[in-house]
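Peer 1: 3D model of this:
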Amino acid sequence: MEKPKMNYLKTFLLGFGFFGVSVIWSVYNAFVPLFLDERFGLHAGFISFIMVLDNIAALVIQPPLGIFSDRMRSPIGRRLPFIVVGAPVAAGVFGLIPHAQVLPLFIFSCITLLLAMAFWRTPVVALMPDITPSEHRSPANGVINLMGGLGTVLATLIGGPLYNINPAYPFYLGGGLVTLAAILVLIFIREPKEYIASKLHLADKAEGSQMETNVLKNISNVFTQKDKSALFILLSILLWFIAWNALETFFTLYGVNHLGLSGGDSAFQISYTGLSFMLMAIPAGILARKFKRKRVISAGLWIMIATMILIYLIPGNILLTKFASLMGSGFYIISIILIVAGFGWALINVNSLPMVVDMTDDERIGTYTGLYYFFSQLAATIGPVLFGWSIQLAGNNYRLMMVIAPIFFFLAFLTMLGVKKGEAKPVSVPESEV
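Peer 2: Now for the predicted structure:
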């Protein structure tokens, strides 16, 4: 009996979908807060509210779309139709955001972007477990996140200097790259044949147990299961994403307001985290296959706790000790710490989705991917608001977020202790393939 192997080329090509998602959100999170601060003069609390409007919409949209894509049948599969519709709309509206000169139009552009991105994000991520055997899902997700890290690096490494030239240029870059990424996925990725039909329809294959289309019902099922592993991993995802999304949202403002960096240089610092994340993505998956996903995630959480505490404890003037200049921006002590943080985040993020989808069967991968995004988007809603108002109430003390973040990473470590399932499943090969 020959074990199914991982197709690295196909996985890399699929990774372009996540590459496009990462480019869009990296540019969005790095520069939209700067627009809100500099163009519209908003304070941290109000910025956080606007930055989570997209997450609130995603919270409502993405889980049902994961369920819907599980049931979709079309000539090109159950996931790809969502990319055909969502990606070009997202790319087009993204280029309009920097040209919105009045706040209502700016917010409307951001919400339109979110709706388009939410339409295809869950289905494109669910493609990875669709085409990858269980034991290879952590390494495969490493490849996917490598491509996502590449998107983050390009968005911030190139986007920072472009922003200094013209604030609209990073958005043009993002729109162009997401269009290219979607085209590559549509050309080279083919879904499993059992999910392709001659005409569009909805399918319920499981006899006697129809798939729930109610997201809240699916969440309720997770809470009422005898084994609480799914509940604990989803709570862990909620907690660590509260910390991560808040850091991602406010780091450029932290760099500008606390460290005194320029907007472009502050955004450039994020590229160091993205670069190290990208380099660690594949090793993180391989380590999980060898040492188990839970252990690797827990190690990543402790790395994140240590790096955030270090940034808080080290004085700003020492954090900005400069070693070199790169593309008009600096390489500082804080850059080194952010590189280490990227390694830690890779250990966490690469292995969390495989743990979630390996708590269910192949028919419900989209449903559980939707649950993954429900909790991560709930975190993306709570995190920036919690951190934003905390910062504002502390007199716009952006350094405070380096205290709050480790608390949530530690709480995530505690909930991970309750996770007993989610490791790679034993390989089974159908008799017809033996």
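
Peer 1: when you work out contacts or count neighbours from here on, use the C-alpha atoms and nothing else.
Peer 2: OK.

Peer 1: which residues does Ile339 contact?
Peer 2: 272-277 (Cα atoms under 8 Å, 6 or more residues apart in numbering).

Peer 1: please tell me how far Gly418 sits from Ala412.
Peer 2: Distance, Gly418 to Ala412, by Cα to Cα, to the nearest Å: 10 Å.

Peer 1: and the two? which has more neighbours close in?
Peer 2: More neighbours surround Ala412 than the other of Gly418 and Ala412, with 26 against 16 (other Cα atoms under 10 Å).

Peer 1: how close does Asp37 sit to Ile47?
Peer 2: The gap separating Asp37 from Ile47 is 7 Å, by Cα to Cα.

Peer 1: could you check which of those two is surrounded by more residues?
Peer 2: Of the pair Asp37 and Ile47, Ile47 is the one with more neighbours under other Cα under 10 Å, namely 24 against 16.

Peer 1: which SSE is the more buried one in?
Peer 2: Element membership for Ile47 (DSSP states H and E) is helix 44-51.

Peer 1: who does that helix touch, helix- and strand-wise?
Peer 2: On a contact count with 3 or more Cα pairs under 8 Å, 6 or more residues apart in numbering; DSSP states H and E, helix 44-51 meets helix 8-38, helix 365-393.

Peer 1: next, the second sequence, to be compared with the first:
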Amino acid sequence: MQGAITLLWVVYNLYLVQLLTALGFAQGLALGLLVLENLLAMVIEPLMGTFSDQMQHRMGTRFPIISLGVVLAAGLFVVVPSALIWGQGPLLRWGLPLLLVAWALAMAVFRSPALSLLGRYAIGTQQPRAASILTLVGGLSGAMGPLAGQFILGLGPFVAFGLGSGVLVLATLALRWLGPKQAVDEARDVASVTASASTPWSGLGLVFGAGVGVGLGFRLVMMALPATLTQQVPQANQPLVLGTLFVALALTAIPAGKLAQRLGNRRAMVLGLGTLAGLAILVGAIASTVMGVVLAALFGAALSLVSNGTLPFALAMVPPQRAGLGTGTYFSGGALAASVGAGLFGNRGLTPAAITVAAAIAFLLAGLCVAYSKRFSRL
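Peer 2: Here you go, the predicted structure:
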């Protein structure tokens, strides 16, 4: 599921400007749409997570809300490129931005409920290893942007968007039918279903803060890397450098999951976030493609420690009955980070050095949230 979600966003980001400019919109509208979509997702993610928690307690499953969101997202994604046909008029063309926002909202409907299932399919100490599969698939899907972007663009919007929708539907079917028949914490949920689970607001604040820090730090590094290469190594192979980061993230995901199980998820995340902060500062020292590739590989390896731990971290900060809320709160922080990264740092003329310093600070703040969470964690 994580791989399908990542793939759809890769396709979306590759085609967004092309679709908007084809109907006469300015390129700047793309940035505005991304900011708006993420601000809306910041609110919707925890709401849908909470709604799925209630559904889980009443019906014993989250799949109705997951299925609804997937059907809406897949259907809207297929329809998006058709705007090139029916959206040529001065008024009709505004249907495209509305359609894009509607699709982004549909994606926010099912992500938190779907990924919160990790807490039902693996016990706490094994969750980082289970999450490493999500990181592996997500890393490979993310690598398709820089490494296979031209191929995806060559498919054309109708084929690319259609394939993306198909992958999402297939991933949902696999999640539904190949998952374990009985959740690992089913007995615990049954025992506590009548109990009123208090909402750990302090813990959720730390989850939100970690989501903001990780999301903002990552996005700023992804802005600083190509900017640094353009400025200091004009002849550099930028797709190779960026692709290496995602490939390294995927290849180190499973070993990082084993390390997290040995060290403990909190320690592994703090180690990863501290390393990411140091590597972010080193981005400014890139002087060749080789240095860029090496630094990107190290960044991807450190990021795997963090990516593997984010969902288990969020789930550990809430009771099992609030798994959707915990997951949604983390993604809410990430959505705010995406809006801040695009709105405050995008196209502001900031130097790569300033951006990397901001990224390092974001990672360190996330690390503080994770380290301080020990007193609130269930594990």
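
Peer 1: TM value for the aligned chains?
Peer 2: With the length set by TM-score structural alignment, normalised by the length of structure 2, the two chains reach a TM-score of 0.81; 367 aligned residues with a Cα RMSD of 3.6 Å.

Peer 1: hmm, back to that, which members of the contacts of Ile339 of structure 1 are classed as buried?
Peer 2: For the contacts of Ile339 of structure 1, a neighbour count by 16 or more other Cα atoms under 10 Å gives the buried set as 272-277.

Peer 1: ok, so of these, who is nearest Trp389 of structure 1?
Peer 2: Using Cα to Cα, Thr273 comes nearest to Trp389 of structure 1 of the buried ones among the contacts of Ile339 of structure 1, at 25.2 Å.

Peer 1: assign a three-state SS to the residue lying closest to that closest one once chain neighbours are set aside, would you?
Peer 2: Nearest residue to Thr273 of structure 1, sequence neighbours excluded (Cα to Cα, 6 or more residues apart in numbering): Gly342, at 4.3 Å. Three-state call for Gly342 of structure 1 (DSSP: H, G, I helix; E, B strand; the rest coil): helix.

Peer 1: swap in Phe331 of structure 1?
Peer 2: Assigned with three-state DSSP, Phe331 of structure 1 falls in the strand class.

Peer 1: which residues in the stretch 1-150 of structure 2 form helices?
Peer 2: Counting by DSSP state H, counting those that start in this stretch, the stretch 1-150 of structure 2 has helices at residues 2-22, 28-59, 63-79, 83-86, 95-115, 118-121, 127-155.

Peer 1: so which of the ones you listed is nearest Ala268 of structure 2?
Peer 2: Comparing the helices of the stretch 1-150 of structure 2 against Ala268 of structure 2 with Cα to Cα, the closest turns out to be helix 127-155 (9.8 Å).

Peer 1: the helix or strand following that closest one: average distance to aligned residues in structure 1?
Peer 2: Using DSSP H and E, the helix or strand that follows helix 127-155 of structure 2 in sequence is helix 157-178. Average distance, helix 157-178 of structure 2 versus aligned residues of structure 1 after superposition (mean Cα distance after the TM-score superposition for structure 1): 2.8 Å.

Peer 1: now for helix 157-178 of structure 2, which elements pack on it?
Peer 2: Using 3+ Cα pairs under 8 Å, 6+ apart, helix 157-178 of structure 2 is in contact with helix 2-22, helix 63-79.

Peer 1: so which of those helices comes closest to Ala360 of structure 2?
Peer 2: For those, proximity to Ala360 of structure 2 was assessed by Cα to Cα; helix 2-22 is nearest, at 24.2 Å.

Peer 1: residues making contact with that closest one?
Peer 2: Applying Cα under 8 Å, 6+ apart, the external contacts of helix 2-22 of structure 2 come out as 26-27, 29-30, 81, 84, 96-97, 115, 134-135, 137-142, 144-145, 149, 152-153, 157, 160-161, 164-165, 167-168, 171.
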